[in-house]
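[1] Generate a structure from the sequence data that follows.
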Amino acid sequence: MDNFYTYIIESLSDQSWYIGHTNNIGRRLEEHNSGENKSTRAKRPWRLIFLRKFETNL
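    You can find the predicted model right below:
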């Protein structure tokens, strides 16, 4: 079984939220904060405010 995560991050610059999903939350949060994600680049830094793990048979 693989684990996937639904997450919500909050921008520390304007308190907006971004909702996403990933199979590696540490890597994904680093991508948001390093500017690799075009959708969240302008509102860095980000902090994780919600995380839920799901198991899948994919």
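[2] C-alpha from now on. contacts and neighbour counts both.
    OK.
[3] Check which residues of stretch 35-46 are buried.
    Across stretch 35-46, burial judged by 16 or more other CA atoms under 10 Å covers 40, 43-46.
[4] In helices, which of these fall?
    Among the buried residues of stretch 35-46, no residue falls in helices (DSSP state H).
[5] how about this one, so we can line them up?
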Amino acid sequence: MKYYVYVLRSDKFERNYTGFTTNLANRLKEHNSGKTISTRPYKPWKILYSECFSTKKEALDREKYLKSGIGREFIKKNMAL
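    The predicted structure follows:
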């Protein structure tokens, strides 16, 4: 099974959202359909960045890093925000 860490971008509200999933396309649909409470007010979302991992632990560790202060700076610098 593949595990994905992703960063979504809402250009309309200038917000990012970082998450983890096993089905990236389906998860994006869930965010944009309003099924995720925390992202519902900021639709529409697009995938800004994603990484694939072979283990859940690797993916969760990377998600935790990207949600940290250093990780948010990494996103800001590397995604030209």
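[6] nearest to Y5 of the first structure, of the buried residues of stretch 35-46 of the first structure?
    W46 (16.8 Å; CA to CA).
[7] Could you give the number of residues near the nearest residue to the closest one once chain neighbours are set aside?
    Excluding the flanking residues, the one nearest W46 of the first structure by CA to CA, 6 or more residues apart in numbering is S11, at 4.5 Å. Neighbourhood size, S11 of the first structure [other CA atoms under 10 Å]: 18.
[8] Ok, K67 of the second structure next?
    K67 of the second structure has 16 neighbouring residues, counting by other CA under 10 Å.
[9] so who does it touch?
    Shown in contact with K67 of the second structure (CA atoms under 8 Å, 6 or more residues apart in numbering): T18.
[10] Tell me which residue of the first structure matches up with it.
    In the first structure, no residue is paired with K67 of the second structure, using TM-score structural alignment.
[11] What segments of the first structure are helices?
    Taking DSSP H as the test, the helices found in the first structure are 25-34.
[12] circling back to that earlier point, verify the stated contact: the residue nearest to W46 of the first structure with R47.
    Yes - using CA atoms under 8 Å, S11 of the first structure is in contact with R47, at 6.6 Å.
[13] Can you tell me which of the buried residues of stretch 35-46 of the first structure is closest to I25 of the first structure?
    Of all the buried residues of stretch 35-46 of the first structure, W46 has the smallest distance to I25 of the first structure: 12.9 Å, by CA to CA.
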